[in-house]
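Novice: Sequence and predicted structure, then a few things I'm wondering about:
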Amino acid sequence: MGRINKIQQMAGDKTNTYEGGVAYHLSFKERLAEFFSLGLLNGNFYQSEEQVLKNAKDLFERALGECPEFATKAAIYGNHVNSLKLVPTIWLVYLSTLDDKHLFKTAFPRIIRNPKMLHDFMEIARKGGIRQGLGRNTKKVMNEWLINHLNEYQVSRNKGKLENIIKVTRPYSQDETFQNYMKYISKGELTFPRAAALKEVINFMEKGELNETTFVLIENNRLQLEELKHATQNLTKEDKGKLYEVMYKGLNYTALMLNLVALERVYATRTHVEVKCIHKDGQFQQLKQTIVDETDIPPYVLDMIAARIRDVELYRKSNMLPFALLNAEKMVTTPEFKRAIGDMLRNVAHDVFKIDESIDLLVGVDTSASMSGCMVTDTGSLSAMDIASIFGAMIKKSHAKTNVHAVASRIQQVNLAKQDDVFDMARQIEQAQVGYGTYFEQLMQVYHGEKYVILLTDNNAADQLEKRWLEAKKPAGAKLIVWQLVPYGIKISKNPSIVQIAGYSDRILGLVKNIIEGKSGQVEEVEKMNIFTNEQAKAEMVKPAA
């Protein structure tokens, strides 16, 4: 055994953060749970894209050999709880290489939710270098998904991607409805009502015509704005306004949030084009954005859309990450929309994070340089800082006895008591003047015996928070909850009083609540998932392909 290996064995799994602080390697299952909760970053503050991709490949290949069932549970957890799509889809491709296909077949419909994800799976399987082509068994599973899950909406909304898929997999079913879908996809035949309605509405609009028949077809067939926007160029501004009023009543939540700016532009009374130059990969890029300064949206339309934005049930059905709301709030100019989005985040936090009102919480938000320098791709153009600050605000908004501190080179309490809007609260946290370092021991300088401390961070401290926490005088059962926002494969402690979790979804607030109430942590949540339909199937051994 070499000298380095001997030293490593003596030190156990102790390591250092990128900033030089004391840390520990996560167990392999902890790494999987973290990775499937945070997704695949295209490089980050401390690691290049190449290093991130290599780490992902190594993780997947090891999981395939050691614990494919747990990894599959983690993939489903990441998809359902954290709304991640790419990483769980990549895992399905790895899973498809096993000789025993039962786990793959069981997991496939739990992760693949729509034709776009099915198309992504196909492209990764064919071109990702993970397997040699699709193979007969994989095509069979894809075709079973098509036969069991396609509906009129999916077929007419995803005709191009489905055409690519069926050229490769050649699905067949004697079911007449499915055969009609295939005729529409492959030949363009209008073989079901929604396809015919979509064609008829587009024809009307391209002629500049809108009438009662048009609106009935739109409402009865749940036609979506994205399907019709390209055909609105011949409509008058008045007719376009009428169209948008009708359509926004039926938009699903995701489409609603994505099209708020489009509505503002329809009713714009003053706009301007803003040109920005940004530095990216060594080159300057020029970006143009149309900014709506003033709109004349009718009050009844404002009220209708604001009510739909505040609809928690509609939001939950969308499986949307809360940061789509953050992106939307940055883009819109209409005050009623901004307030409604802020109210939604507040309502979501209240809904998920209901803990005993008497509990005192200390929340630390890491505002160091690395938090701003790491863009989280699964949430759009947002940084770990954006995410940490909004969650810090949501916790404070849902639990009054919470003290929030920004921590970096220094630490500072952020007085949010008089703030009502969660976005204003988040901006106030982010703007705290505490430098750019990573010194988290300072949390213990402001610790006054709170039973629960929550730190939102990328977990790359330059010091040792663990030591100070363990030395502090604390109430029985006290916990330090480290909410990790970037997957570096490390934790600050192995002590059970320090719990680490990961994720971007507001549903993770529910996990924090469970930990506070003495329930299971993240790995345990993944472990207890049941992905099999019966005990006999669960007993089957899944072995890697030779």
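Specialist: Yep, that arrived.

Novice: switch to C-alpha atoms for all contacts and neighbour counts from now on
Specialist: Will do.

Novice: Output the contacting helices and strands for the strand or helix carrying Met182.
Specialist: Here Met182 sits within helix 176-187, counting by DSSP states H and E. Packing contacts for helix 176-187, counted by 3 or more C-alpha pairs under 8 Å, 6 or more residues apart in numbering; DSSP states H and E, involve helix 152-157, helix 159-169.

Novice: Please enumerate residues in contact with the helix or strand harbouring Leu263?
Specialist: Secondary structure assignment for Leu263, by DSSP H and E: helix 260-266. By C-alpha atoms under 8 Å, 6 or more residues apart in numbering, the list of residues contacting helix 260-266 from outside reads Lys237, Lys240, Gly241, Tyr244, Val292, Thr295, Ile297, Ala328, Met331, Val332, Thr334.

Novice: Then stretch 328-347?
Specialist: Under C-alpha under 8 Å, 6+ apart, the answer for stretch 328-347 is 257-258, 260-261, 264, 292-295, 302, 305-307, 309-312, 322, 325, 394, 397-398, 421-423.

Novice: residues in contact with the nearest residue to Pro88 once chain neighbours are set aside?
Specialist: Distance criterion C-alpha to C-alpha, 6 or more residues apart in numbering; nearest residue to Pro88, sequence neighbours excluded, is Ala75 at 4.7 Å. By C-alpha under 8 Å, 6+ apart, the contact set of Ala75 is Phe36, Val87, Pro88, Trp91, Ile111.

Novice: ok, second structure coming up, stack it against the first:
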Amino acid sequence: MANKAIFKSYLGKLLPGTDTKNHEGAAAYALTAREALAQYAVTGTFNNTFYADGADQLDAVRKLALEVEPGFLGKVAIHAAEKGHMKDMPVALLAILSGLESDAFARAFPRVVKSGKMLRGFVQVMRSGATGRKSLGTRPKKMVQAWLERASTEQILRAMVGNDPSLGDVIKMVHPKPASEERRALYAWAIGKPHDHAALPDLVKALEAFRRDQTNPVPDVPFQMLTSLPLKREHWVEIARKGGWQMLRQNLNTLARNGVFAVEGFAEELAARLADPEQVRRAKVFPYQLMMAWKMVDPKVPAMVRDALQDAMQTAIGNVPAVPGHVVLCPDVSGSMSSPATGFRKGATSTVRCIDVAGLMTAALLERNPKARVLPFENHVVNVDLNRRDSVTTKADKLAAIGGGGTNCSAPLKKLADEKAKVDLVVFISDNQSWMDARPNGQASGMMVEWARIKARNPAAKLVCLDIQPYATSQAATPAEVLNIGGFSDAVFSAISTFASGKSGAESWVKTIEDTVL
């Protein structure tokens, strides 16, 4: 008989040893440069998180960016903008890319900078010196000029909402060469210089006319350009009718304060727009944004409009996968998860906490997988009674109300292993900064030890570790049956679905980026 002291099973020496430490100082697995950059790209906001500040994140991103080839860096920037729906991270990656000898910058720029807000963000990053330079430079300047020349009048007007820098500052910096008298007049008007009024675009003429006399029709411009005027209820009704879906979602309380819902039939009209599945999909709204809009809406907003937000939520989570077999959902409800999901930022900290996101994503997955088991964890697994018939928002609120304690990522897996449970897929939603189950560096993490016990009974089982804040470490190594992904857009649901179905492997998160056409 073989000597059991020497020939240990998969549970022992064959498990991969940890090779770094997380932000709690506990042993962890370092992600590769590509994996880490991919996670920062869809979770990083350069604000202070529970364990790291914005400067730490930027420093980490700069270092990682120089470890990958420029082509991959450009693809990451595009993925962060188009799939992750991020704002700061894509333009920061572009700024870093602009300093490298590669045509990837010129190829990625139009895919990333599709709005005036992104354009101003790119210029702000470049001027800050945070990525190594304080001026635009020749190539970036030409790309900004090209954006201005391609932009429609409507895009130029939307870009004028916001400062530091303002669009006028950008125009003064890059000196675009107008291709027509209309565009020449528009640039001069935007920076407050003398211009030929007759040459202005019709939309700008309409705006100027309305500013002089509010009996004129309300122009179809960003409402922020009108709020300094003495607007009446009928003006606000027109503003709402002409506003985009995101504008409506973000300004329901403002509309209520200005009496629009007193207009007969308007609440029904607005509710129909908010609940329209096609408009929800085009808006690329995060599910958690809808949840918070629903929670923060004023009671003066009619119930049918509030209900429409919940209908929109169902659309926003429409691609949540239904996974066959035994599914286990493990939301992290420890103390660190009470921090804002997009980090602390003075004067603009989001009210959405990591635990809110974890609760929502768990509830969304449970909606499509009603037989799934939910094991919230902190120091240990926390018992929670969820009514499967409750709405997604109600279940998310119940999970988010737990909160507190240390982080022990191996706790749910230990419970499953001790029970000798049948397992096909386990999904963790966490910041992955486990420390209560810490083991000596170089040994397998507590999470991998317990996962090996589960795998011994469930050879086909798969593990997904969804990271909702960027720290570049994981408690799970990345063998074929473990997927480390990041973010909280609906893109992660697609990644989980393809991984669970066997259509992609552990490297799929990075491969999705690599497959981007640059």
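Specialist: On my side now, so go ahead. For clarity, every value in this text was computed on a predicted model and none was experimentally measured.

Novice: circling back: what's the mean deviation for the helix holding Leu263 of the first structure versus the second structure?
Specialist: For helix 260-266 of the first structure, the mean deviation from the second structure after alignment is 1.1 Å (mean C-alpha distance after the TM-score superposition for the first structure).

Novice: Heading C-terminal from that helix, find the next helix or strand.
Specialist: Using DSSP H and E, the first helix or strand after helix 260-266 of the first structure is strand 268-280.

Novice: So for that following strand, what gets flagged as buried?
Specialist: Ala268 (16 or more other C-alpha atoms under 10 Å).

Novice: following that strand, which helix or strand shows up next?
Specialist: strand 283-295.

Novice: hmm, back to that, select from the contacts of helix 260-266 of the first structure every entry located in strands.
Specialist: In this view, those that belong to strands under DSSP state E are Val292, Thr295.

Novice: Please tabulate the contacts of helix 260-266 of the first structure in CSV, including the columns neighbour count and distance to Glu69 of the first structure.
Specialist: CSV is the format used below for the contacts of helix 260-266 of the first structure (neighbours: other C-alpha atoms under 10 Å; distance: C-alpha to C-alpha, whole Å):
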residue, neighbour count, distance to Glu69 of the first structure
Lys237, 13, 56
Lys240, 20, 52
Gly241, 17, 52
Tyr244, 17, 47
Val292, 22, 50
Thr295, 17, 53
Ile297, 18, 52
Ala328, 18, 37
Met331, 16, 42
Val332, 21, 44
Thr334, 19, 48
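
Novice: Out of the contacts of helix 260-266 of the first structure, which sit inside helices?
Specialist: Mapping the contacts of helix 260-266 of the first structure onto helices (DSSP state H) picks out Lys237, Lys240, Gly241, Tyr244, Ala328, Met331.

Novice: what separates stretch 440-459 of the first structure from the chain centre, distance-wise?
Specialist: 26 Å (C-alpha atoms, centre = their mean, to the nearest Å).

Novice: Report the buried residues of it.
Specialist: Neighbour-count burial for stretch 440-459 of the first structure [16+ other C-alpha under 10 Å]: 440-443, 447, 449-459.

Novice: Among those residues, which pair sits farthest apart?
Specialist: Gly449 and Asp458 (24.6 Å; C-alpha to C-alpha).

Novice: Tell me the buried residues in the helix holding Met182 of the first structure?
Specialist: Result for helix 176-187 of the first structure [16+ other C-alpha under 10 Å]: buried residues Phe178, Gln179, Asn180, Tyr181, Met182, Tyr184, Ile185, Ser186.

Novice: Let me see the contact set for the last one.
Specialist: With C-alpha under 8 Å, 6+ apart as the criterion, the residues that contact Ser186 of the first structure are Glu163.

Novice: List the buried residues for stretch 286-299 of the first structure?
Specialist: Buried, per 16+ other C-alpha under 10 Å, within stretch 286-299 of the first structure: Ile291, Val292, Thr295, Ile297.

Novice: Closest one to Val216 of the first structure out of the residues you listed, please.
Specialist: Ile297 (23.1 Å).

Novice: Does the closest one touch Tyr267 like I think?
Specialist: Yes: with contacts counted by C-alpha atoms under 8 Å, Ile297 of the first structure reaches Tyr267, the gap being 5.6 Å.
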